[in-house]
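Asker: Here's my sequence, what's the structure:
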Amino acid sequence: MNNCYKVGALTCLLSLLVGCGGSSSKSQPGSSSSSVLKISGDLAPSVNQSVALIATLEHDMSELASIKWTQSSGASVDLSSAHTAVFAFDLVVAGDYSFSVDYTTKAGTRYNETIDFTTQSQLNQLRVRRDHSVREGNKVSFKLSAPTDESGNVVAGEYGKMTWQQTAGPTVTFNSLNTNLMTQLFTAPKVTGDTILTFTVSATHPNGEVFTDQVHLLVQDTVAVEDSLFEKYQDIITAKVWPYNPNSKYANAIVDCVYSNSFTFANRCATAKLPLIGQQTLTPTIDDVMDRVVVSHPWMGDNFKQFLLNEDMSGDFLLLLRSVNAIVLSYDIRPSFYWSATGAIYLDPDNLWLTPAQRDVIDVAPDYRSAFGLDLQYLMRWRYVKHTEYASSFYAPDLRIDRTTSDLIPELGSLLYHELAHSNDAFPSNTFNDISTLSLYDEYAKRSAAKATVSERLLANLPKNSAEMAALALVNFHGDAANQTQKNYSPGDITSFFSNDVAAMEYGYSSIREDTATLFDATMMSVRFGIQRDVAVTDSPENATSETIIVDWGQRGRVNAPGVAVRTRFVLNNLTPDFNSAEIMALLPATQMLPPGFNWKQVLNPDNPTASVKSSIGTKIPQRMVTRPLALDLKVNHR
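Answerer: Got it, this is the predicted structure:
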């Protein structure tokens, strides 16, 4: 970003477009003399600024290149994006800095460029996160950090009079449904070559001063692929990703097989090319798993590995991961999903970040389903709790807060149990020896047609019964329009439909696969981590918060409720045949009712709903109040 409130617009534009003064591109032997490597972006930054250095090579597509930034002088900066064309970091210490970039084209030609600068004396108190590169057609989000004082500490109050203006590049259209000016969402335009877009943001600080910042986006030209399955069926333009372990025996195949726009039905990968982990070993190590990880940023793989090392004390995740061929961790994934077409799971890295700099790179576009069912008169809410408190802390996105791997357990742990329930539904461990050399998609299609998946057998043996809830699931999770009868349903009506049926939560009505997964994830979180899931039917006031919605009916630990427990046991027996399902069921606490007539926050303690509830807004309490958002009943998805 380039903070330009004290310099002219022309100066800012020049600083974006010209390379480092006095330096030159130094190509390796064999490189083309017609191509020039340029560094543009924030070439005269100030202290506390979010800086972007952008590497572009004439007549080359940076999305196909291998890029590495290194720092040779100055106070150390965060290197989370040092492998991308846009190197973004915060400058917190004044002084002299030097950086260089190595750029290797797809053909193997190498270039190098260096940039030196001395920080400016002006102080930046407005920061837009985060300058980055993106493939054309992919989704983009920018966000403001909370207002701070001159030392970088968060202050009371919020920014006022915020404006966003595009000042360079092909015109984009901001998402008109977004009403939060702390963020902006849009789709990257189509381009014919690497193209830099620049946006200027202005806001009034709580101290009354007006500050301005700039943020840059490098839109990368890509090679169009007809019949791309990701674009056609997932509405995804995949981000650029790499094998976490470049020395893995699967490194040359894994990206094309699981997260590439070139993935088509015709070139789907045979299992011999990328088999399930469990086809190679029934007792995988963490290194075996990491050989199957694909990342958009190396820290995502680092954090995932540390989570497995530090938090998977039971070994569940290693065993459950046998049923996938890859784990994809990319900044643009939301919501998380398992896809039978590839055999991989795709995890939203919002569940993985440990530092603010890591969080900065994650796309903040909302789950596309968040606008479904808004004209209904009820809400169904859920949360994970431990000892009458929220199991997880809420970290406001504009605050700069660190986490530990143990902080990830409630969200990443439940997410893994959920997505791996899907993969084990498709390929439980007792099927590994029966998988042929066909693609995993073909193998899954055969099992589904034979109604041999766990979810198909659950449906046949222990089905749900509420036609009303099944129809409402089409509204809440698939985007169908509600009819007048559904619009007229009261919370009491929903209580009658849901409480007398046998689903674990409302999301279980969205598909037979979600029915299975929502029985499994809550069970394992309860037994392994002592974390239980609440589900409740509430009203739907205009301003829905945990203090304004009133519980009509609710339960804690519904997976062990009468009528539901037998289905939970069935899923355990068939989804994880090498787990001790009898022992797991014996460890489940009894289901507890949530008292009606109280708000959602009060029933955290169902035995004493009038008791005060501790704050859970992060390990560092900010200087201002933060409202914890309600969890929608659609956190995860199967595709």
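Asker: CA only for contacts and neighbour counts going forward, please
Answerer: Fine.
Asker: dump the residue contacts of residue 390.
Answerer: Shown here is residue 390, whose contacts under the criterion C-alpha atoms under 8 Å, 6 or more residues apart in numbering are 383-384, 604, 616.
Asker: Out of those, which comes closest to residue 636?
Answerer: Sorting those by how near they are to residue 636, with C-alpha to C-alpha, puts residue 383 at the top with 13.2 Å.
Asker: Could you name the helices and strands sitting against whichever strand or helix holds the closest one?
Answerer: Residue 383 belongs to strand 378-386 when elements are defined using DSSP states H and E. Here strand 378-386 touches helix 491-499, strand 532-539, going by 3 or more C-alpha pairs under 8 Å, 6 or more residues apart in numbering; DSSP states H and E.
Asker: another one to check against the first:
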Amino acid sequence: MRAAVLTLSLSLALAACGGGGGAGSTPPAPGPSPTGICASGAAFVVSADTSVDVGKTATAMVAGCAGAISSPVWAQTSGPAVSLLSAKSQAISFDAAAAGTYGFQVSFRDPAGVQQTVPVSITAAAPASPSAVTVRGEPSVFSGGSTSFRMWIPAGVSVSSVRWEQTEGPAVTLNTEDPQRIIFAAPSVGQDTRLTFRATVTLTTGATDSDTQTLLVQALPTPPAGQLFGSSNPASRVYPYRATSPWATQLSNCVYSPALFFNGGTTNLCTMNTLPLLGQETNGAQPTVDQVMNRVLVSNDWMGEVFERFLREQDTAGDFRQMLKATTAIVIGGRVRPSFYWSATGAIYLDANTVWLDAAQRDTVSEVPDPRSALAPNLQYLGLWRYTLNNQQVPFSVPLNSRGARPIEQLRYRLGELLYHELTHANDFMPPAVHLTVNRGVPVFQAIPASLPSDRLAASFPLASQEMFGLARSKFFSPGTTTDLQNAYTPLQVGGTFFANDRATDEYNYAIPPGSTPQTSREDIAMLVAEFFMSYRYGVLRDVGFTNKPAVINSGNDLIVAWGQRGRAGAANIKPRVQQAIGEIAPWLPAGAANTLPAPIQMRAGESWTANTVLPTVPGGSFKLTQLEDFIERDRVEFEWMLNNRNYGHGHWIPPDLRQIQGGLR
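Answerer: Here you go, the predicted structure:
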């Protein structure tokens, strides 16, 4: 059984709080408790499970009661070794894999700024029967943020039913569309608060088993007027990966802080004198990996470790370091979704789901879905894409219900493609040619040139299909608002006529947020550059296809291709567009680099998306539909529009008041 939670207040007095399930029969759960973790008058509280069953999740946390806790660090002091992937957060959790007493200590600054160190011990005991369920997830979240927990059932265990319930804390609404996972928004709280959830499984034998997971909801200070990371897209907890970085203070204050605001012409966004572009620091030279890592913010150390390893092992040509010169910082977060570049801060924000290498790392990444889930349901076609290598689809994801791992080489396809895309945005808004000449006394968005590479691309090689522009407006920015004419379009009309006769490489090339002036797609250049680099560096080719839209899709065999191509960026009428784009975005490449793109291969109309994996030979191969987030490019453009209907500048959100400022919305 999981025993009572051990709580230590400022006076280090002991008190029993909370409770939970364990192996064997589970009694009915009590209703959510309104009482908080903080005792009356306490400045802080350290809380932990006193004991758990082997095979269950153990949790410990430090809560601020009279104010915020800062600089928390957990360390294990005794017992069977565990990996603390959230060691620099206010809460930790781990699987108790072996019996014994696990000792820890947490060091932090309390609300008065006094350094504290408090010991914690958790005992794990062997249960009467093996564990049939373990709950995992990141054990802390900012007030108002969304998060998730997943129950994991061992292979070979036969389950007849599962149940989730909340047993402590302010009640929240649980999304259980996936029965083995809950997604919910943390309550808005004025003081650090503990929530507890129980997952119970009933086996086909009639026996039951349960596990609990405790969550610390961290209170935030009163938001400033004009808060930039507000309730609809709140900042999540991050910290400088390198505490000794010369930019650590600026990163904490300038990039992903709930304190950032723009209100009535007043802002605390940092200027480039305070936090310069990476290329300004290097005076235009290619940054070293160490210089890049000095600009990284993470929500868990492993994210920085994997990213650094990726740069050292996979960025052998230096493309990513060259492109990162246009940024001020790199944020990698377990609750950043979707990934985006933002000209307000000059930083890129990466979803840690693109970075993890093993199941334990993925446990710390929220499963809250990309908010853009309504993809024009009344249209009669699907627009699909994938990357292929030697007639096989390159792996982009691991099934959510699998505790699989992936080698770092695999990250080149997902993280690499994402970086090429988002860093093209950064180098579009702040082109390499201007890094050393712009006014550094203003924030990045105010220094953006009047004419961008994407503007010049649209002037030299404009996209012509008004039908595709209209579909992109409906599909990416106003889901569910397609017209009767659009709803009547067939897959062959869209793919074989509107799209095939123009010179875009994907539907997303046509994406222009409503209200943007000039009406230039910033996604067009990003899609071209990313597809080029994936072919140029990794030899993978991008498929784009238009298929039917059956009511039920079991596999790619159900999707019949009306029109499609592999490697469309290599088409004769598209290569000049690619060459102009990379000439401005990646000037270190040799002249004529776009000529390395192979000619496109036509898909076989009338055959399935699966069958068209192998081109141009006999049908074969295999294809497994990826998650929705892998079908649509994860970019903040439509994310912000759908959530807030806000104004935009240069394809990315600029606060409405910035419309009147030079370099804002044009």
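Asker: For the two chains, what TM-score is obtained?
Answerer: With the length set by TM-score structural alignment, normalised by the length of structure 1, the two chains reach a TM-score of 0.88; 599 aligned residues with a C-alpha RMSD of 2.7 Å.
Asker: Highest mean neighbour count out of the helices and strands packed on strand 378-386 of structure 1?
Answerer: Highest mean neighbour count of these: strand 532-539, a mean of 25 (counted as mean count of other C-alpha atoms under 10 Å).
Asker: measure the equivalent of residue 49 of structure 1 over in structure 2 to residue 182 of structure 2 for me?
Answerer: Residue-level alignment of residue 49 of structure 1 against structure 2, with TM-score structural alignment as criterion, gives residue 56. Residue 56 of structure 2 sits 18 Å away from residue 182 of structure 2, going by C-alpha to C-alpha, to the nearest Å.
Asker: Run through the helices of the stretch 351-500 of structure 2 in chain order.
Answerer: Taking DSSP state H, counting those that start in this stretch as the test, the helices found in the stretch 351-500 of structure 2 are 359-363, 411-429, 453-460, 466-472, 484-488, 491-492.
Asker: The stretch 51-200 of structure 1 now?
Answerer: Going by DSSP H, counting those that start in this stretch, the stretch 51-200 of structure 1 shows no helices.
Asker: Nearest spatial neighbour of residue 481 of structure 1, chain-adjacent residues omitted?
Answerer: By the measure of C-alpha to C-alpha, 6 or more residues apart in numbering, the closest residue to residue 481 of structure 1 outside its immediate chain neighbours is residue 475, 5.9 Å from it.
Asker: pretty sure that neighbour is touching residue 372, no?
Answerer: Yes: proximity of residue 475 of structure 1 to residue 372 meets the contact threshold set by C-alpha atoms under 8 Å, at 6.5 Å.
Asker: Looking at those two, which is more packed in?
Answerer: When neighbours are counted by other C-alpha atoms under 10 Å, residue 475 comes out ahead of the other of residue 475 of structure 1 and residue 372, with 22 against 18.
Asker: could you pull out the helices for the stretch 501-650 of structure 2?
Answerer: Taking DSSP H, counting those that start in this stretch as the criterion, the stretch 501-650 of structure 2 contains helices spanning 522-538, 575-585, 636-644.
Asker: how about the second one, which residues of structure 1 does it hit?
Answerer: Structural correspondence for helix 575-585 of structure 2: residues 565-575 of structure 1, per TM-score structural alignment.
Asker: Would you mind getting the average deviation of that stretch from structure 2?
Answerer: In the superposition with structure 2, the average deviation recorded for stretch 565-575 of structure 1 is 1.2 Å (mean C-alpha distance after the TM-score superposition for structure 1).
Asker: hmm, back to that, in the strand holding residue 383 of structure 1, what's buried?
Answerer: Judged by neighbour count (16 or more other C-alpha atoms under 10 Å), strand 378-386 of structure 1 contains these buried residues: 378-386.
Asker: again with stretch 106-123 of structure 2
Answerer: Using 16+ other C-alpha under 10 Å as the burial criterion, the residues of stretch 106-123 of structure 2 that qualify are 106-111, 118-123.
Asker: Surely residue 153 of structure 2 and residue 133 touch.
Answerer: Yes: with contact defined as C-alpha under 8 Å, residue 153 of structure 2 counts as touching residue 133 (4.8 Å).
Asker: Looking at the two, which has the bigger crowd around it?
Answerer: In terms of neighbours (other C-alpha under 10 Å), residue 133 is the more surrounded of residue 153 of structure 2 and residue 133; the figures are 27 against 17.
Asker: so what corresponds to that one in structure 1?
Answerer: Going residue by residue (TM-score structural alignment), residue 133 of structure 2 aligns to residue 126.
Asker: Please apply the same query to residue 66 of structure 2.
Answerer: Residue pairing (TM-score structural alignment): residue 66 of structure 2 is matched to residue 59 of structure 1.
Asker: and its match, how far is that from residue 84 of structure 1?
Answerer: In this structure, residue 59 of structure 1 and residue 84 of structure 1 are separated by 18 Å, where distance is defined by C-alpha to C-alpha.
Asker: Compare the two (neighbour count), which wins?
Answerer: Neighbours of residue 59 of structure 1 and residue 84, each counted by other C-alpha under 10 Å, are more numerous for residue 84; the result is 25 against 12.
Asker: Looking at structure 2, name the residue matched to the more buried one.
Answerer: Here residue 84 of structure 1 is matched to residue 89 in structure 2, going by TM-score structural alignment.
Asker: if I look at the closest residue to its match other than its chain neighbours, how far off is residue 357 of structure 2?
Answerer: Counting by C-alpha to C-alpha, 6+ apart, residue 89 of structure 2 lies nearest to residue 72, which is 5.8 Å off, once chain neighbours are set aside. Applying C-alpha to C-alpha, the value for residue 72 of structure 2 to residue 357 of structure 2 is 25 Å.
Asker: Make TSV from the buried residues of strand 378-386 of structure 1 and add distance to residue 428 of structure 1 to it.
Answerer: Written out in TSV, the entries for those read as follows (distance: C-alpha to C-alpha, whole Å):
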residue	distance to residue 428 of structure 1
378	37
379	34
380	31
381	30
382	28
383	28
384	26
385	29
386	30
